[in-house]
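Q: only geometry, no sequence info:
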């Protein structure tokens, strides 16, 4: 419940839906200089400010002096609890991992305020990485697209399910695959010295060839013949990898188009089994790779996306805090999920 204050702080742009039976929270200032606290069910609890929670860990932002954060999973910039869901102390993060489709852009249109927010985070010292389940393009394509829209980006900052499949092939010693996918996936695999047995020189896939692994991703040239060829490989014992299982992709004007998950469903139905491995979200495999390459601990990396069941689930598996943005597929936040209407919620002025 809220209490009147002599100088009420501006209302932050993110919201938290009230929960039945939630604890009543009262704020008060401790007598100790520079310390903030809340009182929850009659128990005073000391809150740490930005930059004071763990010595030796870089803190790109600093909390506004005198700010008091409420207990409860209120907003996206929360100090994570043991489960990575948030324990109430609002702060900036050393690393932000952003989904692309529905979070930063829809089709060829940048989502309002997204580029400004990401630039601001980078200017203040945070590292940024981009992770998309879209396997249809190369790292270079996504980097150019983001740069054109005003996002700070280099190819090495982009992680996709195409790069994830290439890394998986290297890890497992697979050098030949049958691919249901776009030319961008084919090119990424070829750059990793993986032969795509059913692709021509331009990266277009055809219903021919055999391999020890079948990779299924978004494929706008999908045909019955291609489905049959993938099935024949699987019936002969090939491994079955899916780039992701997203049912749809968000486009301009709120339109949706079928995603890779619809093609994975078709292959799984005729094969009588699901994929042996899903490379992209909600699998934590690529997020773990990002954390290892950046040297950031899970609790110091905020995952931001528009799908709780994929974008955010992979973060929670690793203990990362998460934030749902309501600019893509999801229009209403589940209970207990930190969220914001758009990315401005990551730059709440009351926290600075």
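A: Structure received. What you see is a predicted model; the values in this text were computed from it and never measured. Numbers count the residues shown, from 1 in each chain.

Q: From now on I want contacts and neighbour counts done on CA atoms only, so please keep to that.
A: Will do.

Q: Counting by contacts, list what the helix or strand hosting residue 119 packs against.
A: Element membership for residue 119 (DSSP states H and E) is helix 114-123. In this structure, helix 114-123 makes packing contacts with strand 127-132, judged by 3 or more Cα pairs under 8 Å, 6 or more residues apart in numbering; DSSP states H and E.

Q: Name the surrounding residues that touch the strand it packs on.
A: Strand 127-132 has contacts (Cα atoms under 8 Å, 6 or more residues apart in numbering) with 94-101, 118, 121-122, 157-161, 290.

Q: try it against this one:
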């Protein structure tokens, strides 16, 4: 089977194993079969709103029991990167996943309307208010380093809907300040490296639904990829895209097959 050709399987979450609060058809059975076969599995996601513990609980509720240690989010990768640089004070526009990751890594998160901070860190924020957006912009104007957990403009919701992602919030701050952020999540390398380190392999396969993040980022590292059409991107978008996956399939059930379609050219 396809999965057996690799020593680590790095799964995106939204649009790959679930959409909103529903599992992608066949995902629970596939993850179970892969575990029985001894596959090394890690989930990596640009969604920064949930902690690894919350993601673990969500997967378990959908019939895919997975320990928090198998979950690497853009928030945890961002926190580890900033802590390695010395940490500092941060104003966060993001959910519990971002705040918790930064706090656990030793950064001081300031709420309210601080006069100054070292960092403005932005992720998906379900509780966004204009006041918090204004504060983030003012702090960037005053010299805070602008860091984004990811820049996805959308993410897949239920009923094939696309909901605004962290990239929409990042764009608002960039528009107001003229400052471009440092982005940690896919397609940038830090999140991929963190996931492979967690898995412990050397020959990974990245499974994702977005050509411009999952596929482009892994391909830039020389890693093989499987594009699944259960999330954001479609066959039509693949035909027009400069980013080429190694394989393409309808969903993750292809990992259990031998005859998966290989993409050979532009």
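A: Yep, it's here. Given the structure is predicted, the values throughout are model-derived calculations rather than measurements.

Q: Excluding sequence neighbours, find me the nearest residue to residue 174 of the second structure.
A: Counting by Cα to Cα, 6 or more residues apart in numbering, residue 174 of the second structure lies nearest to residue 180, which is 5.8 Å off, once chain neighbours are set aside.

Q: Looking at the first structure, name the residue matched to that neighbour.
A: Matched to the first structure by TM-score structural alignment, residue 180 of the second structure sits across from residue 274.

Q: Quick check: that match touching residue 268?
A: Yes - with contact defined as Cα atoms under 8 Å, residue 274 of the first structure reaches residue 268; the gap is 5.0 Å.

Q: Please enumerate the helices of the first structure.
A: Using DSSP state H, the helices of the first structure run over 114-123, 139-148, 161-172, 183-191, 224-235, 260-271, 285-294, 313-318.

Q: which of the ones you listed sits most buried?
A: Ranked by mean neighbour count under mean count of other Cα atoms under 10 Å, the helices of the first structure are led by helix 183-191, which reaches a mean of 23.

Q: What span of the second structure is it aligned with?
A: Alignment of helix 183-191 of the first structure against the second structure: residues 96-104, by TM-score structural alignment.

Q: And for the matching stretch, what's in contact with it?
A: Identification of contacts with stretch 96-104 of the second structure by Cα under 8 Å, 6+ apart yields 48-52, 75-76, 78-80, 92, 108-109, 123.

Q: same thing but 10 Å
A: The contact list for stretch 96-104 of the second structure (Cα atoms under 10 Å, 6 or more residues apart in numbering) reads 47-55, 73-80, 82-83, 87-93, 105, 107-110, 121-126, 149.

Q: one step back: now for the match of residue 180 of the second structure, how many residues are close by?
A: Neighbour count of residue 274 of the first structure, defined by other Cα atoms under 10 Å: 16.

Q: Need the counterpart of residue 248 of the first structure in the second structure.
A: Aligned counterpart of residue 248 of the first structure in the second structure: residue 154 (TM-score structural alignment).

Q: Report how many residues lie close to that match.
A: Residue 154 of the second structure, neighbours per other Cα under 10 Å, totals 15.

Q: And for the one 5 residues further on?
A: The number of residues packed around residue 159 of the second structure, counting by other Cα under 10 Å, is 9.

Q: quick one: it from residue 203 of the second structure, how far?
A: Noted for residue 159 of the second structure: a distance of 35 Å to residue 203 of the second structure, by Cα to Cα, to the nearest Å.

Q: quick one, what contacts the aligned residue in the second structure for residue 327 of the first structure?
A: Residue pairing (TM-score structural alignment): residue 327 of the first structure is matched to residue 230 of the second structure. Contacts for residue 230 of the second structure (Cα under 10 Å, 6+ apart) come out as 14-19, 24-25, 156, 160, 208-209, 249-252.

Q: out of those residues, who's nearest residue 61 of the second structure?
A: Proximity of the contacts of residue 230 of the second structure to residue 61 of the second structure (Cα to Cα) peaks at residue 18, which lies at 11.4 Å.

Q: That closest one maps to what in the first structure?
A: Taking TM-score structural alignment, the alignment pairs residue 18 of the second structure with residue 105 from the first structure.

Q: Look up how far residue 158 of the first structure lies from the residue lying closest to that match once chain neighbours are set aside.
A: Using Cα to Cα, 6+ apart and skipping the chain neighbours, the partner closest in space to residue 105 of the first structure is residue 111 (4.8 Å). Distance of residue 111 of the first structure to residue 158 of the first structure, given as Cα to Cα: 18 Å.
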